[in-house]
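> coords below, sequence missing:
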């Protein structure tokens, strides 16, 4: 319901809501180690209660207009997602992110889904700057940032601890005029 097709291969982008916690948990269980290599999401979603709480937190972000979470499905199966971890509409900034289970890798799903949410943020919500933060070791996420036409702003050295290791964070971004130019659009 309310899904956006991501192409003609059966992939679609749609809401992830608290009532979908069992499906979200099953998805995390399928991709837990793969997804958790660089992000904490599978460490936070470990049982039904934490799955529901995680999705509830994003329902609250959506209600306060400070974030969003959407699922990527292929043939009806939840295989990943994209989100705005943060959104500050007054400042005109948002931080996008993603995850994908191993069965769905290599199909361009994250890139296609990210285009949809960035388009929405820029064109519908007036966001001026969309950021993409990724571990310097996460080559796949960095490749998505490049495919989205983002610019590498810099590296935050050893900026976060993940599973006992200090990791560097690469900061990538795209500005609304750059996004529109790449999409063949003009300023609204």
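Ah, there it is. Computed from a predicted model, the values in this text were never measured in an experiment.
> can we go C-alpha only for contacts and neighbour counts from here?
Noted.
> Now tell me what touches stretch 18-25 from outside.
If you take CA atoms under 8 Å, 6 or more residues apart in numbering as the criterion, stretch 18-25 is touched by 45, 46, 47, 48, 51, 52, 53, 54, 55, 56, 59, 78.
> dropping in the other structure now:
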């Protein structure tokens, strides 16, 4: 598969079945913080659930319909990032990401999202990247805003999670808006 070194402490690598235990442990140890904004922790009850997730992601990768990768920081799995799908007709994708509780606030997700722009625009030749974020998740909203994504609107009552309806903010970046190398995003930025 692939591995991309982002800086001396951080790299992104395709999730493989051998990562299932480490992925499950990260989700299990951060169940509350991740589950505040995303539904998948409640569905991840055993290592086998992580194995199945990785297996499905690799199938999607093989079929050209997105994939998930792990984000490693200082030698430990810190989170995950992926192309949720690839719409080849519209030439767009959506980037999803999450971090374990210990990795939040270090700029790790920001540099990972920035890194994912390059293959979306250059290798896959897509025209647009979207990021959807829970409206009240200010830390996650700061990532597309910091990277120059445009706020395109709010999807009201997007999902029902933890006993309440959550709205989603939609951010987008068009190929012509993308700036490579014009901004320096370090791993310690918040």
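Arrived safely. Model, not experiment: these values are computed from the prediction.
> Can you pick out the ones from the contacts of stretch 18-25 of structure 1 that are in strands?
Mapping these onto strands (DSSP state E) picks out residue 78.
> Make a ChimeraX selection of the buried ones in the contacts of stretch 18-25 of structure 1.
Only the buried members of these enter the following ChimeraX selection, criterion being 16 or more other CA atoms under 10 Å:
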select :45,47,51,52,53,54,55,56,59,78
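> Any chance of the contacts of stretch 18-25 of structure 1 in a markdown table with distance to residue 177 of structure 1 as columns?
Below are the contacts of stretch 18-25 of structure 1 laid out as a markdown table (distance: CA to CA, whole Å):
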| residue | distance to residue 177 of structure 1 |
| --- | --- |
| 45 | 37 |
| 46 | 40 |
| 47 | 42 |
| 48 | 42 |
| 51 | 37 |
| 52 | 37 |
| 53 | 36 |
| 54 | 33 |
| 55 | 32 |
| 56 | 33 |
| 59 | 30 |
| 78 | 33 |
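> List just the nearest of the contacts of stretch 18-25 of structure 1 to residue 14 of structure 1.
residue 78 (9.7 Å; CA to CA).
> Tell me where structure 1 has strands.
Per DSSP E, structure 1 carries strands over the ranges 4-5, 11-15, 68-74, 77-88, 93-100, 129-135, 151-162, 165-175.
> List the superposition-based mean deviation of the second one with respect to structure 2.
By that I understand strand 11-15 of structure 1. Compared with structure 2 after the fit, strand 11-15 of structure 1 shows a mean deviation of 1.1 Å (mean CA distance after the TM-score superposition for structure 1).
> With the last one instead?
Overlaying structure 2 shows strand 165-175 of structure 1 at a mean distance of 0.6 Å from the equivalent residues (mean CA distance after the TM-score superposition for structure 1).
> now the angle from that strand to strand 151-162?
Strand 165-175 of structure 1 and strand 151-162 meet at an angle of 150 degrees, taking axes from the mean of the first three to the mean of the last three CA atoms, to 10 degrees as the criterion.
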